[in-house]
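S.K.: A predicted structure for the sequence below; I have some questions about it.
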Amino acid sequence: MDNIAGTKSSLTWAVNLSVLALVFLWLFPTVGLLVSSFRTGDQIASSGWWKSMFTAEQNLVVRTQDPDKQVQEGNLWVIEGNVFTEDGRPVGTISRYGTSSRSISDYAAGEAGEFRSGERVIVETNGDYRIESTEEMSGKRGKRLFVTAAVPPEFTLENYRFMLFDESNVEGMSKAFINTLTVTIPATVIPILVAAFAAYALAWMEFPGRALLIAAVVAALVVPLQLALIPLLKLHNEIGIGKGYIGVWLAHTGFGMPLAIYLLRNYMVGLPRDIIENARVDGATEFQIFTKIILPLCFPALASFAILQFLWTWNDLLVAKVFLIDSTGETTVMTNKIVELLGTRGGNWEILATAAFVSIIMPLVVFFAMQKYLVRGMLAGSVK
C-alpha cells in the first residue's frame, strides 16, 4: 500500500533532514564570511565568528605615548595615557599585562611592572597606564605593552572601505568587480542568443545532416576544458584576439555552447507539436514562430542555463588566467585578485573574508532574482 498514489512515504523525514543538512552546510560558511568581513583582525585571530556577539578575551599589542609627551613631577619623569583610546580600540577590561613579547602576562592589572630599560609601569583594568622613570626618557616611539583584555563585540565597515573605495589601495576589489562584470555579462548573453537559434533548428527544422550535428553537440560535451585551452589560445593569438575581453568572451561562449544547445534542444523537442504546426498553417515564418512562441515557452530553460553560465563565468579562474593576462592589472577579475591577496595578505583574514564575500554577492543576487523569473517562466510555459 506504500506505493499507492497519494500516500505519504515513510522516508519523508530522511529527505527533509537531508535537505536541511545541505542548506546548513551551504549557509554556515556564507554567514561566517559575512560576519568575519565586519570584524577586525584582532577579533578574528582571538575567536570564531560564532562568538562575534559576545565579549571575548584578546591578547593585544599596544604602544604608549611617545617620550616627547613626558612631564616632570618632582624627581620623576612621567608618561600617562590609556591604551584603548590611543590605539583606537573599543574600551575593554584588562586582566593582565606584560612588558615583553616573551612574557605577555607577567603582571596583574593594577600591579607595578618594569621595562627592561628600567622604567616602572602600572596598567589599570580600564586601560589607564602610568610610566615613571628617575631619568628623562629618550627615543622616538613609545613603549610596547602586551595586555590581556576582555573586549566587547566590535563591527566595522573599514574592511569594505579599504577594499572598494580606498584610492591608495592598489589591491582594491572595485576595479576587479567591474572587470568581472565586463567578462560575465557578454559571456552569458552571447551563448544564449546563439544556442537558442541552433536549438530551434535542431529541434523543429528538417535539413540534411541534422542527426550528425546533434551527435556532434553531444560529443562536444565530453571534451575536457583543459584539453582545448592551448589550441584555442594559439588560434586567438594567430587572429589577434588573444589576451583581451573578446578572446575570453569567445572562449566562454565556445565552452558553454554545447551544454546550452543540448539543454534548449531537449526542452524544445518536448513542446507540443500542434502549436508549431498551427502557426505554420496560419502563415507564420520560422523566425516568428521562434520569437513569439518558442522563446516564451522556453523561458524556464533559458533562465536555468543563464544561472549556470553566469555562476560558471563569474567564479572562473582558469579561463581568465589563460585568455585574460594583463601585467598592469587593468583586466584582472575577482577570482584572480583573491589569489593575489592570498599571497600579499595571507595573514589579514579580515581582508580575505571581505574579498571573498564581495565576490559571492553578485552570484547570490543573480541566483535569487532569476529564481523568481524561473518560476514565472515555468508557469507561463505550462499554460496552453
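M.R.: The structure has been received and is ready for your questions. Residues are numbered from 1 along each chain as shown.

S.K.: Could you use CA atoms for every contact and neighbour count after this?
M.R.: Fine.

S.K.: Pretty sure Ser47 sits against Thr55.
M.R.: No - the pair Ser47 and Thr55 does not pass the contact test of C-alpha atoms under 8 Å, sitting 9.9 Å apart.

S.K.: Contact partners for Trp349?
M.R.: By C-alpha atoms under 8 Å, 6 or more residues apart in numbering, Trp349 lies in contact with Gly41, Ile44.

S.K.: ranges for the helices of the stretch 1-150 of the chain?
M.R.: Using DSSP state H, counting those that start in this stretch, the helices of the stretch 1-150 of the chain run over residues 12-36, 41-46, 83-87.

S.K.: Count the residues that sit near Ile44.
M.R.: Ile44 sits with 19 neighbouring residues when counted by other C-alpha atoms under 10 Å.

S.K.: repeat for Ser304
M.R.: Other residues lying near Ser304 total 18 when counted by other C-alpha under 10 Å.

S.K.: what's it in contact with, if anything?
M.R.: By C-alpha under 8 Å, 6+ apart, Ser304 lies in contact with Leu374.

S.K.: SS state for it?
M.R.: Judged by DSSP: H, G, I helix; E, B strand; the rest coil, the three-state class of Ser304 is helix.

S.K.: before we move on, the earlier item: and of the helices of the stretch 1-150 of the chain, who's closest to Gln288?
M.R.: helix 12-36 (42.6 Å; C-alpha to C-alpha).

S.K.: Give me the buried positions along that closest one.
M.R.: Residues of helix 12-36 classed as buried under the neighbour-count rule (16 or more other C-alpha atoms under 10 Å) are Leu33, Leu34, Val35, Ser36.

S.K.: now swap in stretch 149-161 and tell me
M.R.: Using 16+ other C-alpha under 10 Å as the test for burial, stretch 149-161 gives Ala149, Ala150, Val151, Pro152, Pro153, Glu158, Asn159, Tyr160.

S.K.: cool, stretch 346-358 as well?
M.R.: Taking 16+ other C-alpha under 10 Å as the basis for neighbour counts, the residues of stretch 346-358 that come out buried are Asn348, Trp349, Glu350, Ile351, Leu352, Ala353, Thr354, Ala355, Ala356, Phe357, Val358.

S.K.: Please compare the first structure with the one that follows:
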Amino acid sequence: MTTSSLGAPPRNVISKILDKVGGGLVQAVLVLIGLFWLVPTLGLFVVSLRQETANNSTGWWTAFTKPAEWTIKNYADLLATGFTASFWNTVLITVPTTLLVIGIASMAAYAFAWMEFPGRDALFLVVIGLLVVPIQIALIPIAKLYGSIGIFGSIAGVVLFHVAFGLPFAIFLLRNFFAGIPRSLLEAARMDGAGEWKIFSTVVFPLAKPAVASLGIFQFLWVWNDLLVALVFANTENQPMTKALQSQMRQFGTNVDILAPGAFLSLIIPLILFFAFQRYFVQGMMAGSVK
C-alpha cells in the first residue's frame, strides 16, 4: 500500500502551532525590519534637535532621558544660512524634471508599444543602449554646450540634463507596462472612432497609474538626492540642498548642528512621498509579473 492511498500523514501539535502563529510571526519580523530601517532616520532627527555640545559628548539615544538638551535653535541657524533658497531650488529642479520625464516618456512608450512606424524596433534598441551610458562622460560636452547657449549654471540647465538622462529608463519601464495592456481594449476604442491621442489619454495612461507612480518616485528620488550634476551645472544662486550641505561641510568641517537639520529636511520629503504613494509603488513593481 502506497503512502498516497493512506492519505496525508497526521500532523503533530508543533506543526499546528506553527501554522497558527506563522503569519503573525512573519508580520512581526517585517515590523521589526521596518523599525530597524527607520532607526537612522530617528537618530538623525534627534541629533538635529540637540545642542552641539551634547552631540559631541554623548550618543543621540541619551537625549530621551535628557529633555533639556532638545532645541530648535539648530533649525533657526540653518535657515539663517540661506538654506530656504536651496530648498526651493531643489523643488524647482525636481518637480519639473519628474513631470517632464513622465510626460515625454509615457508618450514615447505608447508609440513604441502600440504604434507602427519605420525603424521603431531599431530606435527602441538605441533607447535601451542609452541605459548603460554613464552621465560622467557627458558632463564636459554638455557643460560646453550650455556655456555656448547661455544656460550654464541655471536651473533650466540642471533640469534639461536630468530629463535627458532620465528618459531612457522611463521609456523602457513604461513601454514594457503598456505592452502588457490587452490589445482588445485599444481595438474597441478604435472601433468607437478614437484616435491615437484619445486612446493614450483615456485608456492607456489611466491604466498605467501604478507604473507611472513607481517611475515618479524613482525619478523624484534620483533628482532630489543628486549631487554630481548640481556640483557641475548649478551655480551658488541656483544650488540645491545637496550642494548647499556639501558647501557647509567644506566650510565648517563637522558642524553637526547645521548639517543634521539640513540632512533631515532633505530626507523627510522623499520619505513622505514614498509613504504617500507606496500602494501604487508596490503595484507598479508587481506589474507584469502575472500574465
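M.R.: Ah, there it is. Predicted model only: the values in this text are computed from it and were never measured.

S.K.: OK, contacts around the counterpart of Asn159 of the first structure in the second structure?
M.R.: For Asn159 of the first structure, the aligned position in the second structure is Asn74, judged by TM-score structural alignment. Under the criterion of C-alpha under 8 Å, 6+ apart, the contact partners of Asn74 of the second structure comprise Ser48, Leu49, Arg50, Gln51, Asp257, Ile258, Pro261.

S.K.: how about stretch 217-231 of the first structure, aligned to which bit of the second structure?
M.R.: With the alignment judged by TM-score structural alignment, the segment of the second structure matched to stretch 217-231 of the first structure spans residues 127-141.

S.K.: what does that stretch rub up against?
M.R.: When contacts are defined by C-alpha under 8 Å, 6+ apart, stretch 127-141 of the second structure is touched by residues Phe165, Pro168, Phe169, Ile171, Phe172, Val229, Val232.

S.K.: Give me the buried subset of these.
M.R.: With neighbours counted by 16+ other C-alpha under 10 Å, the contacts of stretch 127-141 of the second structure contain buried members at Phe165, Pro168, Phe169, Ile171, Phe172, Val229.

S.K.: Taking the residues you listed together, which two end up most distant?
M.R.: Checked with C-alpha to C-alpha, those reach their widest spread between Phe172 and Val229, with 22.7 Å between them.

S.K.: which part of the first structure lines up with stretch 84-93 of the second structure?
M.R.: Aligned by TM-score structural alignment, stretch 84-93 of the second structure corresponds to residues 174-183 of the first structure.

S.K.: Which stretches in the stretch 251-384 of the first structure count as helices?
M.R.: Counting by DSSP H, counting those that start in this stretch, the stretch 251-384 of the first structure forms helices over residues 273-281, 286-289, 295-297, 299-314, 318-323, 334-344, 349-382, given from the N-terminal end onward.

S.K.: Out of the ones you listed, the one nearest Thr93 of the first structure is which?
M.R.: Ranking the helices of the stretch 251-384 of the first structure by proximity to Thr93 of the first structure (C-alpha to C-alpha) places helix 349-382 first, at 23.6 Å.

S.K.: Pull the number of nearby residues for Asp274 of the first structure.
M.R.: As a burial measure, Asp274 of the first structure scores 9 neighbours (other C-alpha under 10 Å).

S.K.: With Gly283 of the first structure instead?
M.R.: Using other C-alpha under 10 Å, Gly283 of the first structure has 11 other residues around it.

S.K.: And the one 3 residues further on, by the same measure?
M.R.: For Glu286 of the first structure, the neighbour count with other C-alpha under 10 Å is 15.

S.K.: ok, Trp50 of the first structure - contacts?
M.R.: When contacts are counted by C-alpha under 8 Å, 6+ apart, Trp50 of the first structure touches Gly32.

S.K.: Kindly provide the distance from it to Lys8 of the first structure.
M.R.: Note on Trp50 of the first structure: its distance to Lys8 of the first structure, by C-alpha to C-alpha, to the nearest Å, is 38 Å.

S.K.: And Leu233 of the first structure, by the same measure?
M.R.: 55 Å.

S.K.: Ok, Ala356 of the first structure next?
M.R.: Relative to Lys8 of the first structure, Ala356 of the first structure is positioned 42 Å away (C-alpha to C-alpha).

S.K.: One more: Gly240 of the first structure?
M.R.: Distance, Gly240 of the first structure to Lys8 of the first structure, by C-alpha to C-alpha: 62 Å.

S.K.: and what of Ile293 of the first structure?
M.R.: Remark: distance between Ile293 of the first structure and Lys8 of the first structure (C-alpha to C-alpha) = 38 Å.

S.K.: Which one's more surrounded, these two?
M.R.: Higher neighbour count among Ile293 of the first structure and Lys8: Ile293, with 15 against 10, using other C-alpha under 10 Å.

S.K.: Aligned counterpart of that one in the second structure, please.
M.R.: The equivalent of Ile293 of the first structure in the second structure is Val203 (alignment by TM-score structural alignment).

S.K.: Which residues are in contact with that match?
M.R.: Leu185, Leu186.

S.K.: Relative to Phe117 of the second structure, how far out is it?
M.R.: With the distance defined as C-alpha to C-alpha, Val203 of the second structure ends up 21 Å from Phe117 of the second structure.

S.K.: can you check Phe220 of the second structure too?
M.R.: Summarising the geometry, the distance separating Phe220 of the second structure from Phe117 of the second structure, computed by C-alpha to C-alpha, is 32 Å.

S.K.: quick one: which of those two has more around it?
M.R.: When neighbours are counted by other C-alpha under 10 Å, Phe220 of the second structure and Phe117 differ, and Phe220 comes out ahead with 23 against 9.

S.K.: Understood, closing this out.
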